[in-house]
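what's the 3D shape of this:
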Amino acid sequence: MNAAQDLIERRKTLFVDGGWRAASGASRLVVTDPADKTVIAEVPASGVGDIARAAQAAARAWGDWKARTSAERAGYLRGFAEGLRARRAALVELQMRNNGKPRVEAEIDLDDAAATFDYYAGLAEGIDAAQDAPVAHAGGVHRGRVRHEPLGPVGLIVPWNFPLVTSAWKIAPALAAGCTAVLKLSEATPLAELVYGDISMEVGLPPGVLNIAAGRAEAGIAVTAAPEFRKVSFTGSNMIGSQVMAALAPRCLPLSLELGGKSAIVVLDDADVERAVDCIIGGIFFNAGQICSATSRLIMEHDIAPRLTEALVERTRALQVGGPFEDSTEMGPITTEAQFERLRETLARARSAELEVLAGGDALDREGRFIAPTIFRDVPHADPVWTEELFGPVLATATVANTEEAVALANATRFGLVGSVVSGDPERADAVADRLEAGQVWVNTPQVVYPDSAWGGFKQSGIGRELGPWGLAAYQGVKHILREN
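Down below sits the predicted model:
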């Protein structure tokens, strides 16, 4: 495991104004391997002053960056995609060591991040040509034109569960739009995303356009307080998202929030059982359930429930849980110690509440942060296992009499991020999908997210959308210019 070592053994971890700097925070971030809890790196933490310097650098760079042609900005974004692919082996290994992702999941992450930069490069190429779109106003006395212009310097805060991916979803559209940025990394998984600084230098990105800091909560708070920023985009928990929103409220700044979910997968009685099991397994055990889009509530119509439950439990019990470098591993460990302990507490409470366990139900008795893939049968709908985002490999099931009950139960949550439907009748499945209160719905397929799709939710799952043209628009303001004929 030497491919990633150069990315781990960094002396400087603050990227500001086009170069690496020594972070000035008083503490160090201890980065561990979740498969055995060994320390793989100690990263100097960025402090409040580092964020201030980064924000100032982004503000200085904005005038030149927004004046560049959109085609020129597109060229830099394609350079990021190429830079990621050139480092594929090292970054995949690093994701495996720092996040505990099995190899196939780490490879998916790398490919998704590179594809995102390519996609926004394509959108950027057309920005200039689309400017000054004419508007014919009623009466003909006036005529207008519309421009889509960058908001300015922005702050970007990303979580620990999908390094490279969630940051690409923010960096690529922000830079494509003509914004400059400061990226604040998770304290638990900062190593892979520091490579964006290396690539910035490699492709000759102008100094200050992208700045990167790895720090604790104080660094994140500093991002929300920096006066240079004209927008903040945050991905993470609802608890921290509300604090970000409150911090920006006095200045009435725009923000994007991609928050939590407690999403449902609805299986209708005419579904193919094996296809349904594939969709369920992928929706709750991919990345050990550490995904905001986890379909952690299984809602089954009555007639299919016995057959589906039997097949699902059999497959779940057979899942191979282990370290990412074990060839047989299908599900890896929990990335952070804090999340591991929260899951253990949740499962202990579930045992005390005497929830019926069909599979798993506890941590594995082995070194590392491993939770067994877990299924609970007929969970009461007021129980936290049914209502709260657990962020782990824990599935709650329910059986309903008909489709009406299934839709009502799926929508009976304060969240609205995603949903999933499995049915043998495509028209019936589409009708259910149309009624689910969620930002992304999969029909008869495991979860897949494309760069040109929309990502975001309803209700308490966030504000705004990432990916697709909506992700670009999130970093643009609309200017309408009116004049007499």
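
drop to CA atoms for contacts and neighbour counts, all remaining ones
Fine.

right, and Val154 touches Val182 too?
Yes. The pair Val154 / Val182 is scored as a contact, 6.5 Å apart, by C-alpha atoms under 8 Å.

show me the contacts for the residue nearest to the spatial centre of the chain.
Central residue of the chain (C-alpha atoms, centre = their mean): Thr166, 4.4 Å from the mean position. Counting by C-alpha atoms under 8 Å, 6 or more residues apart in numbering, Thr166 touches 113, 158-159, 235.

want to put them side by side, so please do this one too:
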Amino acid sequence: MTWDYAPAPESAESANLKPAYRPFVNGEFTDGAGEPLKTVNPATGEVLAEVGTAAQSDVDSAVAAARRAFEKTWGPMPGTERAKYLFRIARLIQERSRELAVLETLDNGKPIRESRDADLPTVAAHFFYHAGWADKLDYAGYGPDPKPLGVAGQIIPWNFPLLMLAWKVAPALATGNTVVLKPAETTPLTALVFAEICQQAELPPGVVNILPGAGDVGARIVDHAGIDKIAFTGSTEVGKQIQRRLAGTPKRLTLELGGKAANIVFDDAPLDQAVEGIVNGIFFNQGQVCCAGSRLLVQESIADELLDKLRYRVSTLRLGDPLDKNTDIGAINSATQLAKIRELADSGEAEGAHRWTSPCPIPERGFFFAPTVFSEVHQSMRIAREEIFGPVLSVLTFRTPDEAVAKANNTPYGLSAGIWTEKGSRSLAIANRLRAGVIWANTFNRFDPAAPFGGYRESGFGREGGRIGLEAYLDV
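The predicted structure is shown next:
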């Protein structure tokens, strides 16, 4: 039986979209000296707004403002007072959550259901959680008097624009640091509305500064002598460049980079539950997730049955208007990313993998890619080795637990993994052998502000979230 869903669009007017947005420096919106950019709705290709960008002079001004705030107001401020500001920001995010969710969907292309039900509640939760730590740092296990590092330069990606901002800004502020943040070139809007929230919360000038722009703005932040710590989330290639630039300098660095996660399904797994976890693991946010379960490892004896169930379930996913509350798969963030996904998917077919694509209709305009599953995949294929960052799943099989572990670890990445089995002892035994920073058992893509997140090897180093994540912003 096929269900037909009537359109259930969220109103784009809820985003309170403005024709132009500007950088935020020292508590005020300023005219950036850089070349303005136009941010585009990925679902339609239409321009949403013009955004002012930062030049070197703006970076200098933002770093100077952050330094003054650190030395005169925010750094010396008692943790109990800092916590009040963080709680205030968290409540304002909740109050404006509908506006922020719609704006995120317009600018990023993700389904409104995900922006509304996943991203925004987690954004607020991170500020609430870290507000609770602000006056307890002496008891966090880092010694009797841990100190903030100073000015943190933070560079975030386009796949979770506001959530990645929260992951970085909340712990930095809770520990007494000030921030100069660069949002992604294609998704700057919610970060600049967050700047409005900082004004609403009466955050002292200079504590948070937001500089839109392309990679050159990020490079200026990385290289600036007034920055004490860099936190970067993005591609492994850019992460390596940053690491090379900072080698030999006193700046602290944390990197959260790419991934090629293995989702391992054993023959005793609850298959229907596993199928839902597989779908969530690779098709959430159109697969544009660094920890996406993009490699499915299935025990050989159940492979055919699981693939039949999986293909049927994927065929029911609804692709289309991201503002429609019924949409499961939204738009790819940019034409550049869509071209990369197509090129890698074509390589999988050319190398001999069996390609199955959902029969869902594709909108005539915008950047869309139908959910795709590759079976008969070998480890040497590009689709099994390279991060696709799109709704493309590669399926491999295994016979024994040892083979599953060997195949799962056969990657330069090490960010996440999933294990599906009814045996708790097997989950623990396999998890101990997997070289990944985050491992889920009988679920996938579960996040909590109290749980640290991060990877190994080419997935980066350092942790975000939890008590452990505070260390990245403390001199201990």
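
circling back: what lines up against the residue nearest to the centre of the first structure once you look at the second structure?
Using TM-score structural alignment to pair residues, one finds that Thr166 of the first structure aligns to Met164 in the second structure.

how close does the strand or helix carrying that match sit to the first structure?
Using DSSP states H and E, the element containing Met164 of the second structure is helix 161-174. Here the mean offset of helix 161-174 of the second structure against the first structure after fitting is 0.6 Å, by mean C-alpha distance after the TM-score superposition for the first structure.

And the strands in the stretch 201-350 of the second structure, which stretches?
Secondary structure of the stretch 201-350 of the second structure (DSSP state E, counting those that start in this stretch): strands at 208-210, 229-233, 252-256, 262-265, 295-299.

equivalent range in the first structure for the third one?
Matched against the first structure by TM-score structural alignment, strand 252-256 of the second structure falls on residues 254-258.

hmm, back to that, out of the strands of the stretch 201-350 of the second structure, deepest packed?
Highest mean neighbour count among those (mean count of other C-alpha atoms under 10 Å): strand 262-265, with a mean of 31.

next one: that one to chain centre, how far?
Distance, stretch centre to chain centre, for strand 262-265 of the second structure: 21 Å (C-alpha atoms, centre = their mean, to the nearest Å).

distance from it to the first structure after superposition?
Strand 262-265 of the second structure sits 0.2 Å off on average (mean C-alpha distance after the TM-score superposition for the first structure).

what residues does that strand touch?
For strand 262-265 of the second structure, using C-alpha under 8 Å, 6+ apart, the contacting residues are 274, 278, 293-299, 404, 408, 416-421.

how about the lengthiest helix in the first structure: buried residues?
Assignment by DSSP state H gives helix 103-125 as the longest helix of the first structure. Buried residues in helix 103-125 of the first structure, defined by neighbour count with 16 or more other C-alpha atoms under 10 Å: 103, 105-107, 109-125.

Can you tell me what Leu298 of the first structure aligns to in the second structure?
For Leu298 of the first structure, the aligned residue in the second structure is Leu296 (criterion: TM-score structural alignment).

I'd assumed Val395 was in contact with that match.
Yes. Counting by C-alpha under 8 Å, Val395 is a contact partner of Leu296 of the second structure at 4.7 Å.

Nearest to Arg85 of the first structure among the contacts of Thr166 of the first structure?
Checking those against Arg85 of the first structure with C-alpha to C-alpha, the nearest one is Ala113 at 9.5 Å.

what's the aligned partner of the closest one in the second structure in contact with, if anything?
In the second structure, the residue paired with Ala113 of the first structure is Val123, using TM-score structural alignment. Contacts for Val123 of the second structure (C-alpha under 8 Å, 6+ apart) come out as 90, 93, 162-163, 166-167.

For those, which two are the farthest from each other?
Maximum distance among those (C-alpha to C-alpha): 14.1 Å, for Ile93 and Trp167.

Against Ala247 of the first structure, how distant is Leu253 of the first structure?
Leu253 of the first structure sits 9 Å away from Ala247 of the first structure, going by C-alpha to C-alpha, to the nearest Å.

The two: which is more packed in?
Ala247 (17 against 14; other C-alpha atoms under 10 Å).

end-to-end on stretch 313-322 of the first structure?
So stretch 313-322 of the first structure: terminal residues 19 Å apart, C-alpha to C-alpha.

got a list of contacts for that stretch?
Contact partners of stretch 313-322 of the first structure, identified using C-alpha under 8 Å, 6+ apart, comprise 35, 277, 281, 328-333, 358-360, 370, 372-375.

and these, which are buried?
35, 277, 281, 329-333, 358-360, 370, 372-375.

among these, which two are most distant?
Ala35 and Val277 (26.8 Å).

Aligned counterpart of Leu470 of the second structure in the first structure, please.
Residue pairing (TM-score structural alignment): Leu470 of the second structure is matched to Leu472 of the first structure.

give the contact list for the closest residue to that match other than its chain neighbours.
Spatial nearest neighbour of Leu472 of the first structure, excluding adjacent residues (C-alpha to C-alpha, 6 or more residues apart in numbering): Pro173 at 4.8 Å. Residues in contact with Pro173 of the first structure (C-alpha under 8 Å, 6+ apart) are 120, 467, 471-472, 475.
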